[in-house]
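Chemist: pasted the sequence and its predicted model underneath.
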Amino acid sequence: MAGKPIEVAYYYRIKWGHHEEFIELFKKNHYPVLKAQIETGRILEIRTYAPKFHGDGRSDWNFLSVLVFRDWEALATSTDKEIAKR
């Protein structure tokens, strides 16, 4: 019996003046790893958000990524061994 998809939100606080650099590094380094997880079926979806307006009342994050995992088992399964093989 397959479980329901699980959404996990990761909040980032990027240092002032480094937002563009962070986005570039995220796209270059982290996104390909996440995309590979989509190809294996472990992750179903990746969504990213950034506030549109400065001073929207929340200052504890300025970049958010939401990963939708296939189920709890996929979330709990470590892929370190698979990554090490590459």
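Modeler: Cool, got the structure.
Chemist: use CA for all of it now, contacts and neighbours both
Modeler: OK.
Chemist: sec struct for the residue most central in space within the chain, please.
Modeler: Central residue of the chain (Cα atoms, centre = their mean): residue 65, 4.3 Å from the mean position. Remark: residue 65 carries the secondary structure label strand [criterion: DSSP: H, G, I helix; E, B strand; the rest coil].
Chemist: one more to weigh against that first structure:
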Amino acid sequence: MPIRSVTLGLALCTISQAYAAPPVSTQNAPAAGPVTVEYYYRVRWGAMDEFLRLYRKNHEPILREMKKAGWITRIEERQPFTHMAGGQRWDIRVTIVYRDAESAVGAGGRYDEAALAVTQRLYPDGTALALEEAKRFSLIEEHWDVVVKPVSAD
């Protein structure tokens, strides 16, 4: 493995370990088929434009490539229209529908290998990417992930 790949992998692992939300559990997710995960971000006041610029530059292209490869079936971004008072305030929600549970939470599996390969292809300068992603994560006050499932009205 080239040194650049090792550097990128270590940088991404360091970033993900330092800023990751608690692990997502698929305990209540469907046993087979698509898994939907909502990623909530509360961004430091006044830093939303910078957060979105870095997200769109560095993370969104990886998600789009993973969608092209079939690991992800849908990506949706939403921001609240009104300010929320009290409770769990969030500034942006990214909903991703993964093709299966392994794609959603399979740490160290084939999805992670594919994502690393995409990242290396899109961002050959892993050090620059790691620095920009560290900056993006420094703008986050709080981040949490929620696996959701449909609820029948019956």
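Modeler: In hand now; what should we look at? Bear in mind that the values here come from a model prediction, so they are computed numbers and not experimental data.
Chemist: quick one: TM-score?
Modeler: Both chains were compared after superposition, and using TM-score structural alignment, normalised by the length of the first structure their TM-score is 0.82; 84 aligned residues with a Cα RMSD of 1.9 Å.
Chemist: quick one: contacts for the residue nearest to the centre of the first structure?
Modeler: When contacts are counted by Cα atoms under 8 Å, 6 or more residues apart in numbering, residue 65 of the first structure is found next to 9, 10, 11, 46, 47, 48, 49.
Chemist: repeat that for residue 9 of the second structure.
Modeler: Listed by Cα under 8 Å, 6+ apart, the contact partners of residue 9 of the second structure are residue 116.
Chemist: that one: which element?
Modeler: helix 3-19 (DSSP states H and E).
Chemist: give me the buried positions along that helix.
Modeler: When neighbours are counted by 16 or more other Cα atoms under 10 Å, the buried residues of helix 3-19 of the second structure are found to be 5, 8, 9, 11, 12, 15.
Chemist: please report how far residue 47 of the first structure lies from residue 64 of the first structure.
Modeler: For residue 47 of the first structure, the distance to residue 64 of the first structure under the criterion Cα to Cα, to the nearest Å works out to 8 Å.
Chemist: which residues in the first structure form strands?
Modeler: Counting by DSSP state E, residue ranges of the strands within the first structure are 6-12, 43-49, 63-69.
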